[in-house]
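Trainee: Quick one: sequence and predicted model below, then my questions.
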Amino acid sequence: MPELRLATFNCENLMMRCDFRRAGIPDARQQLTDVDTATVAAQVDAVFNVLSEDDRTLTAQALAATEADVCALQEVENLVTLTAFDTRYVARWAGSAFGGRVLHEGNDTRGIDVGLLSRVPVVFQRSHARRTYGSLEVMPPRGQSVNDLAFRRDCLEVDIAVKGRALTLFVCHFKSMHGGRLRTRDVRRAEAQAVRRIIGERFADPAGEEWIILGDFNDYREVDGVALDDSGLDPLLDDGFAVDLASQAIADPLDRWTHHFAEDDIYGALDHMFLSPRLAVLNPAPDIRIVRAGSPYHAARYAGPRFPGIGWMEPKASDHCPMVATLKFEGRAFPA
């Protein structure tokens, strides 16, 4: 049975905003999905110094510490940035670049997208950024119409292959809590319903197939073991449609957090891996870990070692911690 070490990580504003014309890259904005061309790829380093050296070094260290085969990423500006980060920073700390890179332009007004780094073959990829509530038959949140886009960023659908067997991933980054968790909950609930519809389109029997929804969902179903009944993630979990891997595999509820909100001193599990029921059965006791060595010191609940250079608030790897798990799967024969 194939085995995969899979991570998810919100890199926090992995951007390289600059004047591409001054760097000698004509029309780079039109080439963001074609970074393997000699014109762009050869000049990536020329514009990469706009990224924070300290923060991005720590981000790469945290990602390398997962030792993942595949990592789903959130808050990446574009494919050029992802390529430069992989080849210049991740390669330094992990020993080599991932090499496989996927990113499609999404809907976020700040230009932050979801993406994927992979050491195993990516055999299928599809963006759902342009799907509307109407096309997915999802009731829009109040104030929105059926013609509005269902995702604040994207739901990136990717198939990866290990030993000739394919597994499907759905990489997400749901609406933030900016404006208040309860006031924004219905948008995340609609996004969760949209993801569920997409999985239903892909698989006639979702419960009997193997797939994973992962990413930053900007919501939680519990805080320190106290269950909440107002989560925007309920459509994915309430009736057993998917299984929350961390809740199943990490016994101590105080050890499930991936994010510390300093203002209210809340340690929340915003980053998740949701497994299909079939895949959960195949992984009753998976090896799962949350890498917190890149967390700033204000996240005082973590008392373990930190990477050199971490500060009280900054520098840091991210405001999120990467989560990584080793999973077994049967998958589908590839090519099908």
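Mentor: Received it, and whenever you're ready, just let me know what you need.

Trainee: Please make it C-alpha for all contacts and neighbour counts, starting now.
Mentor: Noted.

Trainee: Arg289 and Cys321 touch, don't they?
Mentor: No: look at Arg289 against Cys321 with Cα atoms under 8 Å: they stay out of range, at 10.1 Å.

Trainee: Name the residue in these two with the higher neighbour count.
Mentor: Under the criterion of other Cα atoms under 10 Å, the comparison of Arg289 against Cys321 puts Cys321 first, with 27 against 18.

Trainee: Run through the residues that contact that one.
Mentor: For Cys321, the contact set (Cα atoms under 8 Å, 6 or more residues apart in numbering) comprises Phe9, Asn10, Thr258, His259, Ile290, Val291, Arg292, Gly294, Ser295.

Trainee: The structure to be compared is supplied as follows:
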Amino acid sequence: MQISIGTFNLNNLFSRFNFQASVPASPSPDAGGITMTFDNADLVVRTFKGRLVKGKDPADTATIAVRIRDVMNLDILAVQEVEHIGILKEFNRSHLGGMYPFVALVEGNDQRMIDVGILSKLPLGAITSHQMAVHPNAPGERVFGRDLLQVEVLDTSGDRLMTVYNTHLKSHFVPFDQDPEAGAIAANARRRRQAEMVSRILSHQERRGGRFVLLGDMNDPEDSPDLAPMLTADFDALVNGLAHAVESRPAKSETPGQGPGPASPQWTHRFNPAGPEPPRYELYDQVWLSAKLAPLLVSAHIDRRTKHGGDGSDHDPAWVVLDF
């Protein structure tokens, strides 16, 4: 039996319900919504940093659906940047034809309300959220800005086939009102603490010889020193399932004068910095296999975008095929 499992950052899969309203110039920066009165009834309008949160563009939603349904067609898909389980179920029902009978998502900690979830053709067992986890060096705050979602995947007889861990680590984004150098240092430190906690949790949850997959949007390349603590602990070292991934199509050529383009096919995220620096191509979206699962790897794939900005998402999906 072959099983395909992968990851896709859906890039702000927000609710299709939008409200038009005037937003005060200086809302509270921590507010999750602004209460407005309509005909004596209160309605909370979703905002982030004073801007209305809109649903994902229908054309982009259709594009990611085609990639998931017609190109990938995976047995298990880990997704990131989903507003809530309701919109994930609606997306599965309306855009994927209900191809995934099993859906898992637990609300995380992100101020933008973006969560991580699992879509599966195989039955799911226990679902565990690690959103409450705190790092020993910062016990007063939750370490995961989103979550580390742990889901058991079962075979048709109800036995545990493997465990999937889906996460979305701290991005490199620094708000424009913060010092860029200090902000970058803080973001990298946060991501490293998250990587350390992933390792700590895996060490508690898994044992040597266990069958599990760690995947998601790591917001750093696979060889980043800030991710290094995540890859070993009280279990065998994890194996990069995408080390030899093949593209569904060649990468789009760079504009003359902007650099040579990607050095290898192993990338899922393109960042074009301001100034003369050429675009960077990095493997942000990763699939790590336990030592027990690594020998089962048959193939690895990345669905390549057709536009530099991405097709429905600024991340390209990646997946592996395992032969059980």
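Mentor: Ah, there it is. This one's a predicted model, so the numbers in the text were calculated from it and none came from an experiment.

Trainee: does the residue nearest to the spatial centre of the first structure count as helix, strand or coil?
Mentor: Geometric centre of the first structure, nearest residue: Gly215, 3.3 Å, by Cα atoms, centre = their mean. Put simply, Gly215 of the first structure is strand when judged by DSSP: H, G, I helix; E, B strand; the rest coil.

Trainee: isn't Ser171 of the second structure right up against Gln194?
Mentor: No: counting by Cα under 8 Å, Ser171 of the second structure sits too far from Gln194 to count as a contact (11.5 Å).

Trainee: Who has more neighbours out of the two?
Mentor: Gln194 (30 against 16).

Trainee: For that one, give its distance to Glu107 of the second structure.
Mentor: 18 Å (Cα to Cα, to the nearest Å).

Trainee: Leaving out sequence neighbours, find the closest residue to Leu148 of the second structure.
Mentor: Residue nearest to Leu148 of the second structure in three dimensions, not counting chain neighbours: Thr167, with 4.7 Å by Cα to Cα, 6 or more residues apart in numbering.

Trainee: Just give me the match in the first structure for the one you found.
Mentor: Per TM-score structural alignment, the equivalent position to Thr167 of the second structure in the first structure is Cys172.

Trainee: in what helix or strand does its match lie?
Mentor: Take DSSP states H and E as the rule and Cys172 of the first structure turns out to sit in strand 165-173.

Trainee: Past that strand, which element shows up next along the chain?
Mentor: For strand 165-173 of the first structure, the following helix or strand on the C-terminal side (DSSP H and E) is helix 181-202.

Trainee: which residue packs closest to the aligned partner of Arg192 of the second structure in the first structure, ignoring adjacent ones?
Mentor: Mapped onto the first structure by TM-score structural alignment, Arg192 of the second structure lines up with Arg189. Nearest non-adjacent residue to Arg189 of the first structure, counting by Cα to Cα, 6+ apart: Gly232, 4.2 Å away.

Trainee: Neighbours of the aligned residue in the second structure for the one you found, how many?
Mentor: For Gly232 of the first structure, the aligned residue in the second structure is Asp226 (criterion: TM-score structural alignment). Asp226 of the second structure: 19 surrounding residues under other Cα under 10 Å.

Trainee: Need the three-state assignment for Asp226 of the second structure.
Mentor: The assignment at Asp226 of the second structure comes out as coil when based on three-state DSSP.

Trainee: Could you tell me which residues make contact with it?
Mentor: Contacts of Asp226 of the second structure (Cα under 8 Å, 6+ apart): Asn188, Ala189, Arg191, Arg192, Ala195.

Trainee: Count the residues that sit near the last one.
Mentor: When counting by other Cα under 10 Å, one arrives at 23 neighbours for Ala195 of the second structure.

Trainee: how close does the nearest residue to it once chain neighbours are set aside sit to Ser129 of the second structure?
Mentor: In space, and not counting its chain neighbours, Ala195 of the second structure is closest to Met230: 4.5 Å by Cα to Cα, 6+ apart. As defined by Cα to Cα, Met230 of the second structure lies at a distance of 18 Å from Ser129 of the second structure.

Trainee: neighbour count winner among those two?
Mentor: Between Met230 of the second structure and Ser129, counting by other Cα under 10 Å, Met230 is the more crowded of the two (22 against 16).
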